[in-house]
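Peer 1: okay, here's the prediction I keep looking at, along with the sequence it came from:
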Amino acid sequence: MRNDFAKKLREYEARFEAMEPEEQIVLKDKFVNSEKYETEVEGYIVVWNTRIAKDGPLPFCAKGGTRIHPKVTLDEIKMLARKMALKNAAAGLPLGGAKSGLRGNPDEKEFKRKYQKFVEIAKPYFHENGGKCGGLGFDIGARPEHVDWAIEVLGSGKSFTGKPAKLGGTDYDKNGIAGLGVAVAARTYLDAVGKSAKGAQFAVQGLGAMGAAVTKYFAAYGGQMVALGDPVLEGTWVFKSPPTKAFYEYVGERDYKKIRTYLDINANHIGKDSNVVLEQACDVLFPCAMQNVITNTNVAKLKTKLICEGANEPVALDTYKRLQSRCIPVIPDFIANPGGVIAAFVEMTSKSKDKVTEAKEMTEMRIAENVRACLKLAEEHGVSLREAGLYLAYQRILD
């Protein structure tokens, strides 16, 4: 049975690898800055696989965020849009994958003018204007003020997701909806295998938007944090006793000064390397910081019973088999953390006055369903959760 599954998975993988984007657009223009010099504007939009959305509420639409960086390239945006195609399908959303990008530094002089010129030339490609791209969203380099800048150009907030609730959005970063999904994924897995989030000891790498939200929600389910690691907090800390409710409130507020004061009194600082947190004994490990932090170099040192990926690909691809041989299951990022795009889908389709609550409810429902589906497939065919998740995503895209 495993051989049949593996053969079909390889077939799906080959077909997915052979796919090309439906659109890859290079956007170029100029504006004259305050010093009377011409300033170039260059950005990109890439769209994959909108056929999956043909019968949905947003026909032939693809979605992803907007990356802003001085060195962003078309190839990078193409790769990220392709990953969004997989993530959106894994989440069970009728959305293709998209990504937009702008070459620039958000701190540069007159960046607002560059950003608004980019929005102006990207506008015809947005779904609300007849294009295939679902619009703008938060990613590396994006800032809250960009919502207002975009609305000044577009005339509405329809093509910008993640915006504040007062503008018809879900404010998914502020509300930690992606982190909620990761916490739900771990809770669902534990429930399915006869365990519980209540009393489960967990460790988190990275207390940014994702890690802070994971901590907040998993603690609300009864989890007990035993270790954390973050460069902002100068490395890795192990708690002397279970953290208090006040500590979790500091984390939810991302008040790093209060967090650090609490740690100085109630935790042991075991090193300035935040990767050391990955090696601490726990029931659930949430890597929520960087890519490729769990590798063949440190995999033998892990002392967790479950890894639930909050970051993008924190486990190196060649390390999954080592984890499987050690009987450490991994809930992959594309199954655990599509909460942001689920919230974006709610923003774009819902008529509700309370889109935040609706986005949270849909995130909990979709991710719990998908984790259970992966577990069922993994058990039936004797494969990993990652293989099961890929199979489900490919099936939704290709069949």
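Peer 2: Received it, and whenever you're ready, just let me know what you need.

Peer 1: switch to C-alpha atoms for all contacts and neighbour counts from now on
Peer 2: OK.

Peer 1: name the residues that touch stretch 12-21?
Peer 2: Under the contact criterion Cα atoms under 8 Å, 6 or more residues apart in numbering, stretch 12-21 has outside partners V46, V47, W48, N49, K78, R82, Y391, Y394, Q395, L398.

Peer 1: show me which of those are buried.
Peer 2: For the contacts of stretch 12-21, a neighbour count by 16 or more other Cα atoms under 10 Å gives the buried set as V46, V47, W48, N49, K78, R82, Y391, Y394, Q395.

Peer 1: closest to G168 among these?
Peer 2: For the buried ones among the contacts of stretch 12-21, the minimum distance to G168 (Cα to Cα) is 24.8 Å, reached by V47.

Peer 1: use this one as the comparison:
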Amino acid sequence: MFPHRGVPFDLPRPRSNAFTPSPMSQGTVSKGPNDADVQHTPDEFNPFEAMADRFDRASDILGLEEGVREVLRAPDREVIVSFPVLMDDGRVKVFKGYRVQHSFLRGPAKGGIRFAPDVHLDEVRALAAWMTWKCSVVNVPFGGGKGGVVCDPRTMSRGELERMTRRYTTAIMDVLGPERDVPAPDMNTNEQTMAWIMDTYSMHARRSTTAVVTGKPLSLGGSRGRTEATGRGVMIACREALKTLGMRPENTSAVVQGAGNVGGIGAQLLHREGYKVVSISDISGAIYNERGLDVPDVLSYIKQNRTLEGYTECDHLPHAEQLELECDLLAPCATENQITSKNVDRIQAKLIVEGANGPTTAAADKVLEERGTMVVPDILSNAGGVTVSYFEWVQDRMGYFWTEDIVNTRLEQSMVAAFNDVDKARRKYDVSMRIASYILAIDRVASVYRLRGLFG
């Protein structure tokens, strides 16, 4: 939770088809991956290029036809909008927002919306593509989408956040809908944000449309188990990976980067399973205790103080040092580009399970692969969130809701099946878990493309 001028607002922690936006949206559409609006970053740290590197390696192994590669590599639609918001001090501020829909081949686009000052188009493109592969890996009938607004939500009041969210929703309304594109929470957005989006869409549609977003409050059609789903999926991925390596939870030391809905819940579930969680971090830094942390106490402290600063019975470390701790399991659950060519040689974990999107760069990935370090990739290990989002969408559309036990059981079945499918592909093609995940995902999407055929 961050303070917003005295108002508490819970923020969890860190060649397109033509489309003409409505005049209300003031939108422009990019012309593809070479669009001049893209914020260019060094190759290793450009998330879209990292995604493309893995895509190309998997496509080469599959022998994918060049035409199919072109179709699957490029986003179907990219929308850029600029919209005014009235701030609390009477100023009018113009914000920039994005929504990228990578693929509709397997169903509606699905993916989160993030609010952050460093959001840029290549990041949103990469995240949308990762969502396509993620949905395919766990066999959820969605394509990938992603959105973002360039802002610093920590400096904004609740009223400013609401007005910005509603104007952003109105600006991209033409591409949203239960059978078009279904957003969800992401970095610095939550169930309240989704409630505002659902209400804004419903007001324009002149009917309550609960299935237009997922990750909503329970009282507005949310699903039980959704908040914990991504962290639970990470825990399941850790457990299945340990089985593959012949390791046991009670003999496993774990470092978890992040303390939000993914890292915090993931750490708590690992603790319950018997892992010795030796380190957790938040935006202020990391804490470490080689004997193991009392994870419920740590999370209670964060809830009460909104930071890890001042927590006792531990050593305090900079973020960079946390990743380099000696441990059996490292779970990066914060943001992209955490394990790179600059620090990969100092990573000591035997197993890496990615809770965040894109925490390992392609360059670092190759070093870890050569070293023999198992990496369970983001498009598999953090797919718990989109799996339960799919369950929520299904429940909204049929108007009947499941118990939390049913949600968690079905999530576990989906995650275990996906892990086993990826592991079979890993052994079949003699590749890493990441490339096996891409092979499986791309093959499934390509098969649907061939069946549907080329229109026109």
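Peer 2: Cool, the structure landed. None of the values given here were measured: they were computed from a predicted structure.

Peer 1: superposed, what's their TM-score?
Peer 2: Superposed pair, TM-score by TM-score structural alignment, normalised by the length of structure 1: 0.82. Supporting alignment: 378 aligned residues with a Cα RMSD of 3.3 Å.

Peer 1: what's the counterpart of Y394 of structure 1 in structure 2?
Peer 2: In structure 2, Y394 of structure 1 lines up with I442, judged by TM-score structural alignment.

Peer 1: name all residues that make contact with the aligned partner of Y125 of structure 1 in structure 2.
Peer 2: In structure 2, the residue matched to Y125 of structure 1 (TM-score structural alignment) is V175. Taking Cα under 8 Å, 6+ apart, we find V175 of structure 2 in contact with D181.

Peer 1: any idea how far D76 of structure 2 is from V175 of structure 2?
Peer 2: V175 of structure 2 sits 12 Å away from D76 of structure 2, going by Cα to Cα, to the nearest Å.

Peer 1: check P153 of structure 2 too.
Peer 2: Going from P153 of structure 2 to D76 of structure 2 by Cα to Cα gives 29 Å.

Peer 1: check E326 of structure 2 too.
Peer 2: E326 of structure 2 is 43 Å from D76 of structure 2, by Cα to Cα.

Peer 1: more neighbours: those two, which one.
Peer 2: Between E326 of structure 2 and D76, counting by other Cα atoms under 10 Å, D76 is the more crowded of the two (21 against 18).

Peer 1: to which residue of structure 1 is the more buried one aligned?
Peer 2: With TM-score structural alignment as the criterion, the equivalent of D76 of structure 2 in structure 1 is E22.

Peer 1: correct me, but its match touches N49?
Peer 2: Yes. Taking Cα atoms under 8 Å as the definition, E22 of structure 1 is a contact partner of N49 at 6.8 Å.

Peer 1: center of structure 1, which residue is that?
Peer 2: N337 (4.9 Å; Cα atoms, centre = their mean).

Peer 1: show me what that residue lines up with in structure 2.
Peer 2: Using TM-score structural alignment, the equivalent of N337 of structure 1 in structure 2 is N382.

Peer 1: from the buried ones among the contacts of stretch 12-21 of structure 1, pick the one nearest A192 of structure 1.
Peer 2: Nearest to A192 of structure 1, judged by Cα to Cα, of those is Y391 at 20.1 Å.

Peer 1: how close does the residue lying closest to that closest one once chain neighbours are set aside get to R82 of structure 1?
Peer 2: In space, and not counting its chain neighbours, Y391 of structure 1 is closest to L9: 5.9 Å by Cα to Cα, 6 or more residues apart in numbering. Separation of L9 of structure 1 from R82 of structure 1 (Cα to Cα): 18 Å.

Peer 1: again with G208 of structure 1
Peer 2: 25 Å.

Peer 1: what's Q201 of structure 1 aligned with over in structure 2?
Peer 2: Using TM-score structural alignment, the partner of Q201 of structure 1 in structure 2 is S253.

Peer 1: I'd say its match and E273 touch.
Peer 2: No. Using Cα under 8 Å, S253 of structure 2 is not in contact with E273, being 11.9 Å away.

Peer 1: rewinding a little: tell me the contacts of the closest residue to the match of Q201 of structure 1 other than its chain neighbours?
Peer 2: Distances taken as Cα to Cα, 6+ apart put K276 closest to S253 of structure 2, at 4.7 Å, once the chain neighbours are dropped. By Cα under 8 Å, 6+ apart, the contact set of K276 of structure 2 is E250, N251, T252, S253, A254, R291, G292, L293.

Peer 1: map K276 of structure 2 across to structure 1 for me.
Peer 2: Match for K276 of structure 2 (TM-score structural alignment): Q224.

Peer 1: can you check W402 of structure 2 too?
Peer 2: Under TM-score structural alignment, W402 of structure 2 pairs with D354 in structure 1.

Peer 1: same thing with N357 of structure 2?
Peer 2: That one, N357 of structure 2, aligns with N312 by TM-score structural alignment.

Peer 1: before we move on, what about K303 of structure 2?
Peer 2: By TM-score structural alignment, K303 of structure 2 lines up with D255 in structure 1.

Peer 1: ok, and for the longest helix along structure 2, which residues are buried?
Peer 2: Assignment by DSSP state H gives helix 404-429 as the longest helix of structure 2. Across helix 404-429 of structure 2, burial judged by 16+ other Cα under 10 Å covers 407-408, 411-412, 414-416, 418-419, 421-423, 425-426.
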